[in-house]
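Student: just coords:
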C-alpha cells in the first residue's frame, strides 16, 4: 500500500447514515450486537459472498468495491446487494429455498455500476427456488437463475470491542494499488454492550452498533460539534466509511476497516478499556 493523496472520489464519501432498523434481519434486539457465529438449526446458516451468477436477464455484474452478500439465519435472509441493504422472510423445506413476500430494502443511490449489479442480483434472487451447499460453497438455482456464493467469517468481535482505536490513516483501494494518507487525530470505541463512541478529528460521535453477517453496522449514530474547513473532508470520509456498514480485520495492534467502494480506515490500538 502506498502513502499518498486520497483522490476526490474518496473524499466525497457519503456522510448519511441509513435507517437500518427498517430491515428485521439487520436489527435483532435493539442496541444489542450479535456475537459469535449464527445460532441456527439451518446447516447453511451464516454469511455468504456472491462470486458469480446469472439471472433472467443474464450475468450479474460484480462491481469493484461493492460486495453482494447473503446472510441466512432461522427463516430470515438479508445482506448487502452491492449498494443497498436488503432483508426478507425465508420459505425453506429441504432443498427448497424462496424469499416469500419479496424483499425490504434501503433506498440509497450508488455508482451506476453498483446499481446495475444490485438490480441484476435482486432479479436473480427472486427467481431461485433451490439451494445446495457443500463446505464453503453455496449455490442458489432456479429455472432462469444461478447464484454462487462462498462463506465469510464473522468479524473479530472479542478483539474489536472495548479497545480505544486511534486513527492512523485514510485508505483508498486494497492491496498493492491501495493508497493511504495520514489523518488528523481521531478515535473509535465499540463497547461490548452495543454502545459506541469516537471522533472524526473535529466532531465527537456516539451511538449503537451490532453485527450483521461479517459486517459491523451502526444502528444509531449522532455527532456533536462543528468542523473547521481543513477537517471537513476527513470528517465526511470517516462518517462515509463507518456509517454504511464496514468489515473489520485485526492483526496484532492494527485494525483495518473497509466500507463501500474500497474506502477504508486504518486504526492502531491505543489501550484496552
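Tutor: Sure, I can see it. Only a predicted model underlies this, so the values are computations on that prediction, with no experimental measurement involved. Residues are numbered from 1 along each chain as shown.
Student: okay, CA-based contacts and neighbour counts for the rest of this
Tutor: Noted.
Student: mind checking how far the helix or strand harbouring residue 124 is from the chain centre?
Tutor: For residue 124, the element it lies in under DSSP states H and E is helix 112-126. Remark: helix 112-126 is offset 17 Å from the chain centroid, using C-alpha atoms, centre = their mean, to the nearest Å.
Student: which residues touch residue 143?
Tutor: 127-128 (C-alpha atoms under 8 Å, 6 or more residues apart in numbering).
Student: For residue 83, see how far away it is.
Tutor: 26 Å (C-alpha to C-alpha, to the nearest Å).
Student: List the buried residues of the host helix or strand of residue 208.
Tutor: Assigned by DSSP H and E, residue 208 falls within strand 204-212. Within strand 204-212, the residues that count as buried by 16 or more other C-alpha atoms under 10 Å are 204-212.
Student: here comes the other one, which I'd like you to weigh against the first:
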C-alpha cells in the first residue's frame, strides 16, 4: 500500500513538473513567454543627453499581453497601446499605435518612440533584461518589473 501511494505521488509530481515547464514557442523556436509582463527602460540609444536627464519624472515602460497579443506602456509622459507583432525573435512596433496627447517637456518621449519604431528583434538575458535590437545594434534595454 505504501508503494502504491509513493508511486502515485511521484506520478503526480512528474505530471505537474512537465505541465509547468511547457513553453510557448514560435515556428523558429523562440520562447515568447519571457516577454510577458512589464519592463522598465534602463538604456536608450540616440541622444546626446544623459539617460537620467531624458527621463527625470518617469522612466518609460512597456508591457506585453501575450494572450490578447497586445503591447502597451508609457513613453515617460504619454501612454500608448497597440497590436503585438512578434514572430520568434522578430518584433515590430511599426503598426498603428494609439497614444495619449499630453504635452511632454524635453526630448525623452521623442527618443523613446523613434527608437521603438526602429526595433526589429529582441532578446532576453537572465529572464530579467530585455534588449531591443535594430539590425545588429542594441538600441534599447529594459529591466523586468
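Tutor: Yep, that arrived. Note that the structure is a prediction, hence the values are computed from the model and not measured.
Student: Quick TM-score on the pair, please.
Tutor: Once the chains are laid over each other, their TM-score by TM-score structural alignment, normalised by the length of structure 2 reads 0.67; 109 aligned residues with a C-alpha RMSD of 2.2 Å.
Student: Quick check, central residue of structure 2?
Tutor: For structure 2, the residue sitting closest to the mean C-alpha position, by C-alpha atoms, centre = their mean, is residue 35 at 4.3 Å.
Student: Now check structure 1 for the residue matching that one.
Tutor: Using TM-score structural alignment, the partner of residue 35 of structure 2 in structure 1 is residue 44.
Student: ok, now residue 8 of structure 2?
Tutor: Taking TM-score structural alignment, residue 8 of structure 2 has no aligned residue in structure 1.
Student: part of a strand, is residue 8 of structure 2?
Tutor: No: secondary structure of residue 8 of structure 2 (DSSP: H, G, I helix; E, B strand; the rest coil): helix, not part of a strand.
Student: mind listing the strands in structure 2 by residue range?
Tutor: Secondary structure of structure 2 by DSSP state E: the strands cover 37-44, 61-65, 70-74, 79-83, 85-87, 90-92, 98-99, 121-125, 129-134, 137-144.
Student: With distance to residue 114 of structure 2 and mean neighbour count added, can I get these in CSV?
Tutor: Formatted as CSV, the strands of structure 2 follow (distance: least, C-alpha to C-alpha, whole Å; neighbours: other C-alpha atoms under 10 Å):
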stretch, distance to residue 114 of structure 2, mean neighbour count
strand 37-44, 11, 18
strand 61-65, 14, 20
strand 70-74, 14, 19
strand 79-83, 13, 18
strand 85-87, 17, 16
strand 90-92, 12, 16
strand 98-99, 14, 14
strand 121-125, 15, 17
strand 129-134, 12, 20
strand 137-144, 11, 18
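Student: Turn those strands into CSV, including distance to residue 52 of structure 2.
Tutor: Below are the strands of structure 2 laid out as CSV (distance: least, C-alpha to C-alpha, whole Å):
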stretch, distance to residue 52 of structure 2
strand 37-44, 9
strand 61-65, 15
strand 70-74, 16
strand 79-83, 20
strand 85-87, 30
strand 90-92, 26
strand 98-99, 23
strand 121-125, 23
strand 129-134, 19
strand 137-144, 14
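Student: so which of these gets nearest residue 8 of structure 2?
Tutor: strand 37-44 (35.4 Å; C-alpha to C-alpha).
Student: Contacts for that closest one, please.
Tutor: With C-alpha under 8 Å, 6+ apart as the test, strand 37-44 of structure 2 has contacts from 51, 59-65, 111-112, 115, 130, 139-145.
Student: on that earlier part again, so which of the buried residues of strand 204-212 of structure 1 comes closest to residue 157 of structure 1?
Tutor: Using C-alpha to C-alpha, these come closest to residue 157 of structure 1 at residue 211, 8.5 Å.
Student: Surely that closest one touches residue 217?
Tutor: Yes: with contact defined as C-alpha atoms under 8 Å, residue 211 of structure 1 reaches residue 217; the gap is 6.1 Å.
Student: thinking again about what came up before, which residue is the nearest non-sequential neighbour of the residue nearest to the centre of structure 2?
Tutor: residue 64 (6.3 Å; C-alpha to C-alpha, 6 or more residues apart in numbering).
Student: Ok, residue 112 of structure 2 next?
Tutor: Nearest to residue 112 of structure 2 is residue 75, by C-alpha to C-alpha, 6+ apart, at 6.5 Å.
Student: cool, residue 139 of structure 2 as well?
Tutor: residue 45 (5.0 Å).
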